[in-house]
Every structure is written in C-alpha cells, then in structure tokens.
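Q: Pasting the sequence and the predicted model now:
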Amino acid sequence: MTLRETFAANLRRYRKAVGLSQEELAHRAQIDRTYVSSLERCQYAATLDVIEKLAVELGIDPAELLAGAEVDELSA
C-alpha cells in the first residue's frame, strides 16, 4: 500500500469513527468538500498543512493519518 493509499484509508476511517460527513469535516477544516472526497479516493496528495488541519478536526495526531497497519493486524 502506498503512503497516499494509507492516508486515504486512515482519513476515511477516522472521519467515520467520529461521525463526520466529508462535507462537515471539510467545513470544520476550512477546505473544500470535493477535496476531502478526492483525498479519500487517492486523487490528490495532501499538503502538510491540510494533514494538520484534518487531524485537528478529527482530534488525532497528524502522524496517525500517515501510520500504516500495526504488525498484529497484518498477521491476523
């Protein structure tokens, strides 16, 4: 899995976990809703500034959006 794919999967997972729509997350992070959709579909690569904005609104550390699968998850 590429870093862009990992970011996209983590973004979608964390967004859904906190119960936000793409539109609501985009509004809170002050970015366009279509951009959030494009990030989740791996069409665009996010800048560090955007990663930080999204992480703040999701209540997580920015590194969590880039973190790969845990070793235990891979062996399951």
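A: Looks like it came in fine. Residues are numbered from 1 along each chain as shown.
Q: can we go C-alpha only for contacts and neighbour counts from here?
A: Fine.
Q: does residue 63 belong to a helix or a strand, and which?
A: Under the criterion of DSSP states H and E, residue 63 resides in helix 62-66.
Q: Just after that helix, pick out the following helix or strand.
A: Heading C-terminal from helix 62-66, the first helix or strand you meet, by DSSP H and E, is helix 71-75.
Q: Tell me how far that next one lies from the chain's centre.
A: 21 Å (C-alpha atoms, centre = their mean, to the nearest Å).
Q: How about stretch 47-65?
A: 7 Å.
Q: who touches it?
A: By C-alpha atoms under 8 Å, 6 or more residues apart in numbering, the residues outside stretch 47-65 that reach it are 6, 7, 10, 11, 14, 15, 18, 25, 28, 29.
Q: residues of it that come out buried?
A: 50, 51, 52, 53, 54, 55, 57, 58, 62, 65 (16 or more other C-alpha atoms under 10 Å).
Q: Use this one as the comparison:
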Amino acid sequence: MSAEDVYNRISVLRAERGVSRKDLAAALGVHYQTIGYLERGEYSPSLFLALRISEYFEVPLEVVFSLKPFPRLGSEVK
C-alpha cells in the first residue's frame, strides 16, 4: 500500500443493501468493473465519483472512504 491509498467500504455497503456491482455501476454511470477496481483499492475515485457514491448510499463521505484502513467489523465491539 502506498501513501496515497484510499480505503473504502463500498462492498460492505453494497452487501448490506443487496446491491450488485452492476446495479451500482448503472446508477453511477460507470462500468461495473470500475466498482470492482474501487472495492479492491486498485483505483481511487475522483472527488465527483466519491461524492456520488456516498450520495447513492445516503451516508457521509467519511463512512465510505478513508485515508486509513477501516477497523475490521466487530473489532470496535471488544
């Protein structure tokens, strides 16, 4: 990982809402493979795309994206 990595919870948000990569891509006007690249951290979104993703899921931008890795699910419960 490099100093410019952007971490995200797109796959978690999709799973919670039952949204496929293709459905999310169609709603955002991008190719479905772009969603996969984003989820794997192989591609950092433009600010415009990041804002559209957070708007789609109706959550603040920092819920979807972070400059630091997100804690593993359940680790904050300990």
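A: It's in. Predicted, not measured: the structure shown is a model, and the values here were computed from it.
Q: Assign the residue most central in space within the first structure to helix, strand or coil.
A: Residue closest to the mean C-alpha point of the first structure, counted by C-alpha atoms, centre = their mean, is residue 11 at 2.0 Å. When classified by DSSP: H, G, I helix; E, B strand; the rest coil, residue 11 of the first structure comes out as helix.
Q: Just to check, it is in contact with residue 42?
A: No: with contact defined as C-alpha atoms under 8 Å, residue 11 of the first structure does not reach residue 42; the gap is 10.8 Å.
Q: if we can go back for a sec, after superposition, how close is the helix holding residue 63 of the first structure to the second structure?
A: On superposition with the second structure, the mean distance recorded for helix 62-66 of the first structure (mean C-alpha distance after the TM-score superposition for the first structure) is 1.3 Å.
Q: how far away is the closest residue to residue 41 of the first structure other than its chain neighbours from residue 14 of the first structure?
A: Using C-alpha to C-alpha, 6 or more residues apart in numbering and skipping the chain neighbours, the partner closest in space to residue 41 of the first structure is residue 8 (6.5 Å). Using C-alpha to C-alpha, to the nearest Å, residue 8 of the first structure is found at 10 Å from residue 14 of the first structure.
Q: more neighbours, these two?
A: residue 8 (24 against 18; other C-alpha atoms under 10 Å).
Q: Where does that one fall, secondary structure wise?
A: helix 3-17.
Q: Okay, buried residues for that helix please.
A: Within helix 3-17 of the first structure, the residues that count as buried by 16+ other C-alpha under 10 Å are 4, 5, 6, 7, 8, 9, 10, 11, 12, 14, 15.
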